[in-house]
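*Asks:* coords below, sequence missing:
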């Protein structure tokens, strides 16, 4: 399948197998990006391939710039001042449950420095709550606290259509975040490797059925 090119095709030596994609939600007060970070892999002493870290879904939030206008085409967002949170597959399950009408809201808390120096000095809290006005919607509220700095708080509401898209994306990517696709793709050959590029000459052609890929390659929990 061919794709329209926004830029001239690079020379073979300069090409990359990275693919960038995201699902964006734009609202009057803030915008949100939904991205995917693939799992990482390593070879064990017996030569078997094992997952090192599961993949995550990255939610990025950016506040609207002051004075950027209220009409959709006039809005501008401060992505340089964005904040984010990385959701594990199980936490994505919580999001799917809320979107599907699974009762009361849920809250997810992350300490980016947990188990390291600085533990307890920073925290990210994502609350997910269904609408209360009889309208089918979900509110995502992210609070980012760093000791000695002003708190960052940003909120995005999801419409019925946005909820459907986010739920379908989440359900689709969870098996890939857990690496189950590699059970059927990896044959254990000398040059074989998983979809993050491990292995000598291994490569999988990109198709419409390929797992979604996005960068960055590390999770800012």
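*Replies:* Ah, there it is. The structure displayed is predicted, hence computed values, not measured ones.
*Asks:* rest of the way, CA atoms for contacts and neighbours
*Replies:* OK.
*Asks:* hey, where'd the helices end up in this structure?
*Replies:* When secondary structure is read from DSSP state H, the chain shows helices at 89-99, 160-177, 180-185.
*Asks:* Output those in a markdown table, with distance to residue 106 and mean neighbour count appended to each entry.
*Replies:* What follows is those, written out as a markdown table (distance: least, Cα to Cα, whole Å; neighbours: other Cα atoms under 10 Å):
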| stretch | distance to residue 106 | mean neighbour count |
| --- | --- | --- |
| helix 89-99 | 7 | 19 |
| helix 160-177 | 16 | 17 |
| helix 180-185 | 27 | 12 |
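*Asks:* Please identify which of those helices is closest to residue 112.
*Replies:* Closest to residue 112 of the helices of the chain is helix 89-99 (Cα to Cα; 15.7 Å).
*Asks:* so which of the helices of the chain comes closest to residue 21?
*Replies:* Per Cα to Cα, nearest to residue 21 of the helices of the chain: helix 160-177, 12.0 Å.
*Asks:* got the angle between the closest one and helix 89-99?
*Replies:* Interaxial angle, helix 160-177 versus helix 89-99 (axes from the mean of the first three to the mean of the last three Cα atoms, to 10 degrees): 160 degrees.
*Asks:* Show me what helix 160-177 is packed against.
*Replies:* If you count contacts as 3 or more Cα pairs under 8 Å, 6 or more residues apart in numbering; DSSP states H and E, helix 160-177 packs onto helix 89-99.
*Asks:* Mind listing residues that contact the helix it packs on?
*Replies:* Identification of contacts with helix 89-99 by Cα atoms under 8 Å, 6 or more residues apart in numbering yields 55-57, 104-106, 108, 128-130, 137-138, 163-164, 167, 170-171, 174, 177-178.
*Asks:* possible to save the helices of the chain as TSV with distance to residue 22?
*Replies:* As requested, the helices of the chain are exported to TSV (distance: least, Cα to Cα, whole Å):
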stretch	distance to residue 22
helix 89-99	16
helix 160-177	10
helix 180-185	21
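*Asks:* Tell me where the protein has strands.
*Replies:* For the chain, the strands defined by DSSP state E cover 23-26, 30-37, 40-43, 49-53, 56-63, 83-87, 106-110, 122-130, 138-146, 152-158.
*Asks:* For residue 185, find the nearest of the ones you listed.
*Replies:* Of these, nearest to residue 185 by Cα to Cα is strand 49-53, at 12.0 Å.
*Asks:* Now the closest one: buried residues?
*Replies:* Neighbour-count burial for strand 49-53 flags 49, 51, 53 (criterion: 16 or more other Cα atoms under 10 Å).
*Asks:* and which of the residues you listed is nearest residue 183?
*Replies:* So of the buried residues of strand 49-53, ranked by how close each gets to residue 183 (Cα to Cα), first place is residue 49, at 10.0 Å.
*Asks:* give me the number of residues near the residue lying closest to that closest one once chain neighbours are set aside?
*Replies:* Excluding the flanking residues, the one nearest residue 49 by Cα to Cα, 6 or more residues apart in numbering is residue 43, at 4.6 Å. Neighbours of residue 43 under the rule other Cα atoms under 10 Å: 14.
*Asks:* Got another one to weigh against that:
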């Protein structure tokens, strides 16, 4: 009598890893090779963006004030707060990049509206020794959503320049001047970040520069592309979508603005 046997093989579901933002590695960095300031050379193309300050100077004064501020959270947003950042350490300076969330305003209907877009905070700290940086002398620069888009679109040989006046339109206008220049390195191995700050209120005139390699620039661009929808608040909208609400709203829409619903 023939014997029959069956083999049962369990199926395992595969799950893709969720996007992950690294924690702030301010104390776990390393010192890279020192790079000399490149000679001024003619650049193939450049972008010049002049913006008044997008954010109140008190929000840029200290991280403690940023951490203590709070804003209403829309439906579907996480209640817990998480602080992340990415740091690049070189012989002359260190650069830390940190995202800042958008602000929401509650409406009478119970919904929420974005009142101020988020931004990315750049912090430059000069080196005072081997693997030592003076964060008390740090200079900060806030990249708006549009400026992030300019940075992401840079080619290997492209450059751009951003100008900020934190007191634009106020009595102290012109007393604080910040200029961030991003230029290609002469050998084509990356870009050169240079932040110049002139603060007549505090008698400060400082320039901090740091070379960014292709790999480091690619990491920054990847992080910027990931965080951009969150900076404009679209993640909150996506989290708030419910099938029942979506069906009800689509049935009530009419007019030329909703031609795709015909």
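*Replies:* Perfect, I can see it now. The structure displayed is predicted, hence computed values, not measured ones.
*Asks:* Overlay the chains and give the TM-score.
*Replies:* Scored against TM-score structural alignment, normalised by the length of the first structure, the superposed chains reach a TM-score of 0.69; 164 aligned residues with a Cα RMSD of 1.9 Å.
*Asks:* and the buried residues of strand 49-53 of the first structure as CSV, adding distance to residue 16 of the first structure?
*Replies:* Below are these laid out as CSV (distance: Cα to Cα, whole Å):
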residue, distance to residue 16 of the first structure
49, 24
51, 23
53, 23
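*Asks:* and the gap between the equivalent of residue 175 of the first structure over in the second structure and residue 223 of the second structure?
*Replies:* Matched to the second structure by TM-score structural alignment, residue 175 of the first structure sits across from residue 229. Distance, residue 229 of the second structure to residue 223 of the second structure, by Cα to Cα, to the nearest Å: 11 Å.
*Asks:* ok, now residue 195 of the second structure?
*Replies:* Counting by Cα to Cα, the gap from residue 195 of the second structure to residue 223 of the second structure is 21 Å.
*Asks:* Next: residue 167 of the second structure.
*Replies:* 30 Å.
*Asks:* same question, residue 126 of the second structure
*Replies:* Residue 126 of the second structure is 24 Å from residue 223 of the second structure, by Cα to Cα.
*Asks:* Check residue 172 of the second structure too.
*Replies:* 35 Å.
*Asks:* repeat for residue 117 of the second structure
*Replies:* To residue 223 of the second structure, residue 117 of the second structure is 17 Å away according to Cα to Cα.
*Asks:* how far away is the residue of the first structure most remote from its centre from residue 186 of the first structure?
*Replies:* The centre of the first structure is farthest from one residue, residue 46, which by Cα atoms, centre = their mean lies 32.5 Å away. In this view, residue 46 of the first structure and residue 186 of the first structure are 16 Å apart by Cα to Cα.
*Asks:* next one: residue 88 of the first structure
*Replies:* Between residue 88 of the first structure and residue 186 of the first structure the computed distance is 23 Å (Cα to Cα).
*Asks:* ok, now how distant is the aligned partner of residue 200 of the second structure in the first structure from residue 79 of the first structure?
*Replies:* Matched by TM-score structural alignment, residue 200 of the second structure corresponds to residue 147 in the first structure. Separation of residue 147 of the first structure from residue 79 of the first structure (Cα to Cα): 22 Å.
*Asks:* Between these two, which is the more surrounded one?
*Replies:* Comparing residue 147 of the first structure with residue 79 by other Cα under 10 Å, the one with more neighbours is residue 79, at 16 against 11.
*Asks:* pretty sure that one contacts residue 33?
*Replies:* No - assessed by Cα atoms under 8 Å, residue 79 of the first structure is found out of contact with residue 33, at 10.4 Å.
*Asks:* Enumerate every residue touching the closest residue to residue 110 of the first structure other than its chain neighbours.
*Replies:* Leaving aside its sequence neighbours, residue 110 of the first structure sits nearest to residue 124 (Cα to Cα, 6+ apart; 5.1 Å). Residue 124 of the first structure sits next to 85, 109-112, 142-145 when contact means Cα under 8 Å, 6+ apart.
*Asks:* one more time with 6 Å
*Replies:* Counting by Cα atoms under 6 Å, 6 or more residues apart in numbering, residue 124 of the first structure makes contact with 109-110, 143-144.
*Asks:* That one pairs with which position in the second structure?
*Replies:* Aligned counterpart of residue 124 of the first structure in the second structure: residue 178 (TM-score structural alignment).
*Asks:* can you tell me how far that match sits from residue 166 of the second structure?
*Replies:* Per Cα to Cα, residue 178 of the second structure is found 8 Å from residue 166 of the second structure.
*Asks:* what stretch of the second structure does stretch 26-33 of the first structure fall on?
*Replies:* Using TM-score structural alignment, stretch 26-33 of the first structure corresponds to residues 89-96 of the second structure.
*Asks:* rewinding a little: residue 88 and residue 186 of the first structure: who's more crowded?
*Replies:* residue 88 (18 against 13).
*Asks:* Which residue comes closest to that one once chain neighbours are left out?
*Replies:* residue 56 (5.0 Å).
*Asks:* likewise residue 101 of the first structure?
*Replies:* Spatial nearest neighbour of residue 101 of the first structure, chain neighbours left out: residue 130 (7.4 Å); criterion: Cα to Cα, 6+ apart.
*Asks:* right, and that neighbour touches residue 141 too?
*Replies:* No - here residue 130 of the first structure does not reach residue 141: they are 11.5 Å apart, not a contact under Cα atoms under 6 Å.
*Asks:* out of those two, which sits in the more crowded spot?
*Replies:* The residue with more neighbours, out of residue 130 of the first structure and residue 141, is residue 130; 23 against 17, by other Cα under 10 Å.
*Asks:* gap between that one and residue 52 of the first structure?
*Replies:* Taking Cα to Cα, one finds residue 130 of the first structure at 35 Å from residue 52 of the first structure.
*Asks:* and what of residue 22 of the first structure?
*Replies:* In terms of Cα to Cα, residue 22 of the first structure sits 24 Å off from residue 52 of the first structure.
*Asks:* got it, and residue 19 of the first structure?
*Replies:* 22 Å.
*Asks:* Could you do residue 156 of the first structure as well?
*Replies:* From residue 156 of the first structure across to residue 52 of the first structure, the span is 33 Å (Cα to Cα).
*Asks:* same check, this time on residue 143 of the first structure
*Replies:* 29 Å.
*Asks:* ditto for residue 179 of the first structure
*Replies:* Using Cα to Cα, residue 179 of the first structure is found at 10 Å from residue 52 of the first structure.
*Asks:* All good on my end, thank you.
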